[in-house]
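K.L.:
okay, sequence plus prediction incoming.
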Amino acid sequence: MYPTTTGEVELRPDSFQSGAWEILVNGVPSSHIAVDPLDLHYEYMRWIAAAIRYFVDSHLDPQQLRITHLGGGACSIARYLVATYPRSRNTVVELDGELARLVRLWFDLPRSPQLKIRQGDARDISNKFLAHSRDIIIRDVFAGSTTPLSVSTVEFFRTAATALAPNGLYIANCGDRSNLANARAELAGMSEAFAHIACIASPSMLKGRHSGNIILLGSQLPLPEQPAQLTKLLLADRVPAHYKNELWTRKFFTGSKPWFDHKN
């Protein structure tokens, strides 16, 4: 156990995978680092990776990707994206400066400019982003097991949308309970900032059978109605997931109210 700026972090060897490590922040599983950077342990990270792969192939130049990660942990997704797109530039925004120092010490993470870790609050730093300065923004911010309200509001989504290039992609990892209230509120808010939205989750999660993760997608470009390759990747995952298009997603959050910075 190691003290950090916001609490403590535990580094635990993975008893099922040689050379791999689990990272727990304040008692909550946060990251997993395998020897192979392309080996993502958490299913939601693999779903994010599949969505990015599809979107980049369709809309972005893989040689000039500017990717911002709001929430870093041990930088598993950023490490994966550097391995997948070696010319990409990944900036990880991590609140806990000591955690950022420790993961650099423990793991052979790519160096800047491929992977830069910036210490600070995700919302505060997002507010300083220049317009059209990012191609992909990934929000994976948690305080314990909850995403802070500051990165879940309409105002935040508008900030992210402005920072993205016109052909950019916003991706959020939404942790939710079985009632799916958080996902509905976030999607309602995202619809105020992005012309097009979609989501990814396991079938059982979408049916409200348990708590878990829903991946939320937003873009000013139309998102696919029936993406065959993405569907294939998601269904082939160790934890199969479904891509839900815009029509389904808008019906899903009908009647839900978005969150605002000062109107909650």
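P.N.:
It's in.

K.L.:
C-alpha from now on. contacts and neighbour counts both.
P.N.:
Will do.

K.L.:
residues contacting Arg123?
P.N.:
150-151, 156 (CA atoms under 8 Å, 6 or more residues apart in numbering).

K.L.:
would you reformat the residues you listed as CSV and include distance to Ala181 and neighbour count?
P.N.:
CSV is the format used below for the contacts of Arg123 (distance: CA to CA, whole Å; neighbours: other CA atoms under 10 Å):
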residue, distance to Ala181, neighbour count
Ser150, 17, 17
Val151, 16, 25
Phe156, 18, 24
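
K.L.:
how about those residues in a markdown table, adding secondary structure and distance to Asn213?
P.N.:
Converted to a markdown table, these look like this (DSSP: H, G, I helix; E, B strand; the rest coil; distance: CA to CA, whole Å):
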| residue | secondary structure | distance to Asn213 |
| --- | --- | --- |
| Ser150 | helix | 19 |
| Val151 | helix | 16 |
| Phe156 | helix | 20 |
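
K.L.:
closest to Pro240 out of those?
P.N.:
Distances from the contacts of Arg123 to Pro240 were compared by CA to CA; the smallest belongs to Val151, at 27.5 Å.

K.L.:
this is the other structure I want to compare:
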Amino acid sequence: MHILAKEMSAFNEITVYDTSELYGEMGRFRCLQFADDSIQGAVDLKDRKRILLVYQRAIIYLMELNKPSFKHVFVIGHGVGTFSSHYGDKQFKVAEIDEKIVELSKLYFNYSKDDVVIGDGRQILSQSDESTYDYIILDAFNSKGTPLHLTTREFFRMASEKLAPRGALIMNLMGKSKNDRLMNAIHTTLRESYMFTKVFSCPATSEAEIRNIIVMASNAAIEFDVREMEGLYELDLAEGHIIRDSRPNEFK
């Protein structure tokens, strides 16, 4: 591993490094990583157009299958700008609270688009007109995981108002496939605001292992074929409680 930058922002300790191995694959890769060793973005230096991370490929698959003609996307959590960079012909608006992440993505990952707004994603989304976005992608993390104010009933209701007809909210979360109180609560809370929800787990070695969990919610039926999702499988989460803005400390 060759470290290119190590920065401490107001929100994160961020490391950018090159490596010859990523998730068991040999090659030339560049990664942006937080202090908890979680990779927030990565590129293949031999093929920069390639989408490296499985969960990102799964989200792109779901987007293109369920609304192929989509045009407008709101993303909370910039990373290295993978989703926006992948689509040159779509209109993205990306909310990122940490300005240092955007700076590093431009310096080390060739991010060249001018579509990032610095600030809290929930607040920025709330300022959008209703029925604006075909997709809202939530891919934001801090040291404790997904910020809880992006998982409440009030947030989900507001987000649903910003979606165009047949639009969907897609979330990248980190959790366990069973007996995860937070995952159960997020899913139960989502179902109060959307008619249809689907949950998919990325592969892991055991049920207790923390892994990427993709949650999609819409007021239109959700199409998918797990055979096209590279080992992801559908989860049937248990019932949880409703997460509310008035209970911000319930998972501490």
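P.N.:
Great, that's in hand. Treat the numbers as computed from the prediction; the structure is a model and nothing was measured.

K.L.:
which parts of stretch 250-264 of the first structure are buried?
P.N.:
Within stretch 250-264 of the first structure, the residues that count as buried by 16 or more other CA atoms under 10 Å are 250, 252-253, 256, 258-259.

K.L.:
take these and lay them out in a markdown table including secondary structure and distance to Thr6 of the first structure.
P.N.:
Compiled in a markdown table, those are given as follows (three-state DSSP; distance: CA to CA, whole Å):
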| residue | secondary structure | distance to Thr6 of the first structure |
| --- | --- | --- |
| Arg250 | helix | 37 |
| Phe252 | helix | 36 |
| Phe253 | coil | 34 |
| Ser256 | coil | 33 |
| Pro258 | coil | 29 |
| Trp259 | coil | 26 |
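
K.L.:
from those residues, which is closest to Gly120 of the first structure?
P.N.:
Ranked by distance to Gly120 of the first structure (CA to CA), those are led by Trp259 at 22.8 Å.

K.L.:
how about the helices in the stretch 51-200 of the first structure?
P.N.:
76-84, 97-106, 122-126, 154-163, 181-190 (DSSP state H, counting those that start in this stretch).

K.L.:
what range in the second structure matches the second one?
P.N.:
Under the alignment (TM-score structural alignment), helix 97-106 of the first structure falls on residues 99-108 in the second structure.

K.L.:
for that stretch, which positions count as buried?
P.N.:
For stretch 99-108 of the second structure, the neighbour count (16+ other CA under 10 Å) marks 99-102, 104-105, 108 as buried.

K.L.:
redo those residues as JSON lines? Include distance to Glu207 of the second structure.
P.N.:
Formatted as JSON lines, those follow (distance: CA to CA, whole Å):
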{"residue": "Glu99", "distance to Glu207 of the second structure": "36"}
{"residue": "Lys100", "distance to Glu207 of the second structure": "35"}
{"residue": "Ile101", "distance to Glu207 of the second structure": "32"}
{"residue": "Val102", "distance to Glu207 of the second structure": "34"}
{"residue": "Leu104", "distance to Glu207 of the second structure": "35"}
{"residue": "Ser105", "distance to Glu207 of the second structure": "33"}
{"residue": "Tyr108", "distance to Glu207 of the second structure": "36"}
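
K.L.:
Trp21 of the first structure maps to what in the second structure?
P.N.:
Per TM-score structural alignment, Trp21 of the first structure is aligned with Arg30.

K.L.:
now name the helix or strand holding the residue nearest to that match when sequence neighbours are not counted.
P.N.:
In space, and not counting its chain neighbours, Arg30 of the second structure is closest to Asp18: 4.4 Å by CA to CA, 6 or more residues apart in numbering. Assigned by DSSP states H and E, Asp18 of the second structure belongs to strand 13-22.

K.L.:
what helices or strands is whichever helix or strand comes after that strand leaning on?
P.N.:
Downstream of strand 13-22 of the second structure, the first helix or strand assigned by DSSP H and E is strand 25-34. Using 3 or more CA pairs under 8 Å, 6 or more residues apart in numbering; DSSP states H and E, the elements in contact with strand 25-34 of the second structure are strand 13-22, strand 39-44.
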